[in-house]
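In: predicted model follows, preceded by the sequence.
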Amino acid sequence: MRNYKEEYELWLDSPNLSQKEWEELKSIAGDEKEIESRFFAPLEFGTAGLRGTMKLGLHQMNVHVIRHATQAFANVIKAEGAEAMRNGIAICFDCRNNSELFAHEAACIMAANGIHVRIFDALRPTPELSFAVRHYGTTAGLNITASHNPKEYNGYKVYWSDGAQLPPQHAAAIAEQMNKIDIFRDFVTCDFDEAVADGRIEMIGAETDEAYLACVLGQAINKDVVASVADKLKIVYTPFHGAGHRLVPEALKRLGVTQLYPVPEQMVLDGNFPTVESPNPENPEGFYLAVDLAKKVGSDLIIGTDPDSDRIGVMVRDGEGYTSITGNQLGVLLLDYIINARREAGTLPENAGAVKSIVTTEMAKVVAETNGVHFEDTFTGFKFMAERVAEWEKAGTYKYIFAYEESYGYM
């Protein structure tokens, strides 16, 4: 295995680098610490894929690492056979700098490998990617996002045919392929526009949005409740410059919410997240603009989603100010509501089951079991919850109604 100095020199000598990239690497020639941090090892490919800062180097997120990972991913899909290649992959991206570029690079690698690609025509929420994988019956999914991390980061999140992030065996197979193939030589690619023109890459958008929104709104238990408070309930919403900017307000409006107040400054798509230090809805300080707007319009509820719109933070009026509801608290409240509202509507299964991660509050288990709902824990991560739900479905034991973890994610 090459040391970081040898890796650095290898990159400097590569004809794959553009002049701008070569100049970036040349500019750090005298900085041993910086060279080591960029080249000491490859980014580790795990069940959540890759994540790193956007710089040139082996241990960074850049087009060369994207191509390398995607060729490895393509090899794993091809090993599944011709049908898996025809079913293909769905690709999504968020608002971050370079996200669309990385997504298009990945699409070109997949298409050149004979794998059919469906790629969104613009940024979309992460949950819609999982939906698209299942809706179109694709073999896999890919999302270019670093979720709620600082602006310097980007990521490469990978999904399998169930719409959940990769199970360990597939992640290990991709990591093995990455170790086998050369980052600069062992990949094939094509022109994006040509691949769109000949059908190898299929653009998806509005039609998928409509199917997704129909599915989301189909989860509503009692729309009459919304109608009864629609004229009174004022909701402030912020997407933190990210992928929830369009579909979250649209879903709320279609649900019947009439008093919705988006935060104007944060409805602007921007991968630099100029109005917040961290675009993480777990951090109350990021809601300062939303709180100001809520005070101005007299809102009772503030909702914020992270840049890829798979985490939600909530604040509620508390006297003269606003207080945050933690992920643990909101999960318990949602679980309690779902159980009781579905029981009242006559739609609660007799064998209802719910799931949480092992680091999430035990109060959820108490709420579930007190109401006669089966409850189980999994390791942290929705991929493990999805696996548990799939096991229930296959065995016919329990019918899943809700899953969540304390880090502000709900399913």
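Out: Nice, thanks for sending it over.
In: CA only for contacts and neighbour counts going forward, please
Out: Noted.
In: which stretches of the stretch 301-411 of the chain form strands?
Out: Using DSSP state E, counting those that start in this stretch, the strands of the stretch 301-411 of the chain run over residues 301-305, 312-318, 321-325, 352-357, 374-378, 399-405, 409-410.
In: what's in contact with the fifth one?
Out: Looking back up the chat, that one is strand 374-378. Strand 374-378 has contacts (CA atoms under 8 Å, 6 or more residues apart in numbering) with 351-358, 365, 368-369, 384-385, 388, 398.
In: relative to Ala112, which of these is nearest.
Out: Minimum distance to Ala112 across the contacts of strand 374-378 is 32.0 Å, recorded for Phe384 (CA to CA).
In: could you measure the closest one against Glu128, distance?
Out: 19 Å (CA to CA, to the nearest Å).
In: neighbour count winner among these two?
Out: Glu128 (23 against 20; other CA atoms under 10 Å).
In: just checking, the more buried one touches Ala211?
Out: No: the criterion here is CA atoms under 8 Å, and Glu128 misses it with Ala211 at 9.7 Å.
In: ok, back up a step: will you turn the strands of the stretch 301-411 of the chain into CSV that also has distance to His64?
Out: Shown next, in CSV, are these (distance: least, CA to CA, whole Å):
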stretch, distance to His64
strand 301-305, 30
strand 312-318, 33
strand 321-325, 41
strand 352-357, 35
strand 374-378, 35
strand 399-405, 34
strand 409-410, 31
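In: and the ones you listed: which comes nearest Glu21?
Out: Evaluated over the strands of the stretch 301-411 of the chain, closeness to Glu21 peaks at strand 301-305, with 34.0 Å, by CA to CA.
In: now the closest one against strand 312-318, angle please.
Out: For strand 301-305 against strand 312-318, the angle by axes from the mean of the first three to the mean of the last three CA atoms, to 10 degrees is 160 degrees.
In: structure B:
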Amino acid sequence: MKKHWIVICFANFFIASLMGLLLRWMYVSPIEGVNFQFLMHGHSHVAMLGWVYMMLYCLIVYNFVPKDAQQKRIYNRLFWITEVAVIGMMLDFPAQGYAFVSILFSTLHIFCSYYFARLIWKEAKPATFPEKIMLRTALLFMVFSTFGVWCLGPAVGLLGKSSAFYQICIQYFLHFQFNGWFLFAVLALFFQQIKLKIDDKKFRLFYTLFVIATIMTLALPVSWFLTNPVFYWINVVGVVLQLVAAVLFIQNTRSQLQVFFGTLSSLEKTVYGFALFSLVLKIGIQLVVLVPELAQMSHQIRNFVIGYIHLTMLGIITGFLFGFALQNKFLNTKNAFHKGGIQVFLIGFVATEILLFLQGLYLYFDMGILPNYYINLFIGSVPLATGILMITVNLLWQQNTKRHKLPRTVNEKSV
């Protein structure tokens, strides 16, 4: 795996954070010539496909593909072709939204992801059964999630963008990206990091419950557009199964987790603890919205929707990705910029989550808007971009330093 891949991932993340910061500012003062909806599409695509997807690409290749196979040119070529697709979406979505060029680059990214799934399925060599089954399931969810994208065209042509079918296609894609591909992939990597040892029968029970729960909880976003009560009860069963799976996993791995955390630096403990706490909080929120009135309200109040998406994206997924980057020495726990950048980022995340959910509660209880809410949300978002910038700039500086040192080393040896 090429070390500069990590730099590209963080650069994508920084650009996505700048787009998000601009979106927050547009609530304070609209910017002439900038289309909010188009910019939001650019922000979400770059964050999901430029940061999370590309970082998972790097980590999966590094941790599961044998070292000799990693040197194959196809991995480097595929990385850069995928990055071209990301840059295309980065530039065109804010300019035109869903148009021919942005759809072309989105399609290119999907085909790159299919080829990546094929490569990893064939060449990855996970050390244990839990790692292997979680990784392969993540890849399957990634492929399955794209079926929702392929259905968008027919949905628009037949029923229009306002139809339930169109909205369900979007929710299908997002659900199996976040709760399927992303979550199962980070758990596969986490099991590899903690060197998970668990009885096969116990793991199969956890795994089966978790997969069924992931599929069944799609019923919640479907219920927002189709009012049949059967979707509510399917989601109830899914959430309960997810809770049972989580409890079983904790019971069977508690001692291993304690040993694992005992080997970590304070920063690694912080980011992994943050990710796991966010995961517990996500499950807790899913339990709360089992109340029918709250389930519908969770969709209608946009602050809750954004807060929940960011909890999953920035709290769980990014928390784990930071942990893996630190453990694999892509980031250095003793580097002031890396350590400070992560800490500043987490401060911004906590501040914005509190504001989003608090404002959501204000709206739920008809209490109006928090005083200075939009400007405070913008200010709270600044540390998110600042923290990522600190990490990205330092990674770039390290790359340039190594490049400048290399010729000197060669010259000294020749002398």
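Out: Cool, the structure landed. Being a predicted model, the structure only gives us computed values, none of them experimental.
In: can you give me the TM-score here?
Out: Comparison of the two superposed chains (TM-score structural alignment, normalised by the length of structure 1) gives a TM-score of 0.29, and 199 aligned residues with a CA RMSD of 7.0 Å.
In: looking at the contacts of strand 374-378 of structure 1, spot the one nearest Ala69 of structure 1.
Out: Phe384 (22.9 Å).
In: contact partners for the closest one?
Out: Thr378.
In: on contacts alone, who are the packing partners of the strand or helix carrying Pro154 of structure 2?
Out: When elements are assigned from DSSP states H and E, Pro154 of structure 2 belongs to helix 152-158. Under the contact criterion of 3 or more CA pairs under 8 Å, 6 or more residues apart in numbering; DSSP states H and E, helix 152-158 of structure 2 touches helix 164-175.
In: and the next element down the chain from the helix it packs on?
Out: Next along from helix 164-175 of structure 2, by DSSP H and E: helix 183-194.
In: buried ones in that following helix?
Out: Buried residues in helix 183-194 of structure 2, counting neighbours by 16 or more other CA atoms under 10 Å, are found at 183-193.
In: the helix or strand where Pro130 of structure 2 lies to helix 164-175, inter-axis angle?
Out: Counting by DSSP H and E, the element that carries Pro130 of structure 2 is helix 129-150. Between helix 129-150 of structure 2 and helix 164-175, the angle comes out at 150 degrees (the same axes, to 10 degrees).
In: how far off centre is helix 129-150 of structure 2?
Out: 14 Å (CA atoms, centre = their mean, to the nearest Å).
In: other SSEs contacting it?
Out: Counting contacts by 3+ CA pairs under 8 Å, 6+ apart, helix 129-150 of structure 2 is packed against helix 100-123, helix 164-175, helix 183-194.
In: buried residues in that helix?
Out: In helix 129-150 of structure 2, counting by 16+ other CA under 10 Å, buried: 130-146, 148-149.
In: now do that helix against helix 183-194, angle only.
Out: Angle of helix 129-150 of structure 2 versus helix 183-194, following the same axes, to 10 degrees, is 160 degrees.
In: run the angle between the helix or strand harbouring Met40 of structure 2 and helix 100-123 for me.
Out: Met40 of structure 2 is located in helix 36-45, with elements delineated by DSSP H and E. For helix 36-45 of structure 2 against helix 100-123, the angle by the same axes, to 10 degrees is 10 degrees.
In: and the longest helix along structure 2, what does it pack against?
Out: The longest helix of structure 2 (DSSP state H) is helix 373-414. For helix 373-414 of structure 2, the packing partners by 3+ CA pairs under 8 Å, 6+ apart come out as helix 4-28, helix 336-364.
In: which of these is buried the deepest?
Out: helix 4-28 (a mean of 21; mean count of other CA atoms under 10 Å).
In: quick one: the strands of the stretch 301-411 of structure 1 as TSV, columns for distance to Leu334 of structure 1 and mean neighbour count too.
Out: Below are these laid out as TSV (distance: least, CA to CA, whole Å; neighbours: other CA atoms under 10 Å):
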stretch	distance to Leu334 of structure 1	mean neighbour count
strand 301-305	14	24
strand 312-318	12	19
strand 321-325	12	16
strand 352-357	11	23
strand 374-378	15	18
strand 399-405	9	22
strand 409-410	9	19
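In: Met363 of structure 1 and Tyr261 of structure 1: what is the separation?
Out: 33 Å.
In: more crowded one of those two?
Out: More crowded of Met363 of structure 1 and Tyr261, by other CA under 10 Å: Tyr261, with 18 against 12.
In: how about the more buried one: what's its closest non-neighbour residue?
Out: Val236 (4.6 Å; CA to CA, 6 or more residues apart in numbering).
In: tell me the SS of that neighbour?
Out: For Val236 of structure 1, the assignment made with DSSP: H, G, I helix; E, B strand; the rest coil gives strand.
In: so who does Glu32 of structure 1 touch?
Out: For Glu32 of structure 1, counting by CA under 8 Å, 6+ apart, there are no contacting residues.
In: ok, now how distant is it from Tyr8 of structure 1?
Out: Glu32 of structure 1 sits 10 Å away from Tyr8 of structure 1, going by CA to CA.
In: one more: Gly327 of structure 1?
Out: Taking CA to CA, one finds Gly327 of structure 1 at 43 Å from Tyr8 of structure 1.
In: ok, the two, which is more surrounded?
Out: Gly327 (24 against 21).
In: what sits against Ala106 of structure 1?
Out: Counted by CA under 8 Å, 6+ apart, Ala106 of structure 1 has contacts 66-67, 70.
In: closest one to Asp292 of structure 1 out of those residues, please.
Out: Ile66 (40.2 Å).
In: how is that closest one assigned, secondary-structure-wise?
Out: helix.
In: show me the contacts for it.
Out: Taking CA under 8 Å, 6+ apart, we find Ile66 of structure 1 in contact with 102, 105-106, 156.
In: next one: Leu220 of structure 2
Out: By CA under 8 Å, 6+ apart, the contact set of Leu220 of structure 2 is 231-232, 235, 295.
In: what helix or strand is it located in?
Out: Per DSSP H and E: helix 219-223 holds Leu220 of structure 2.
In: for Thr208 of structure 2, same thing?
Out: Secondary structure assignment for Thr208 of structure 2, by DSSP H and E: helix 200-216.
In: next, the buried residues of that helix.
Out: 203, 206-207, 209-211, 213-216.
In: how about the residues you listed in TSV, adding distance to Ala11 of structure 2?
Out: Compiled in TSV, the buried residues of helix 200-216 of structure 2 are given as follows (distance: CA to CA, whole Å):
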residue	distance to Ala11 of structure 2
Phe203	37
Phe206	36
Tyr207	34
Leu209	37
Phe210	33
Val211	33
Ala213	34
Thr214	31
Ile215	33
Met216	36
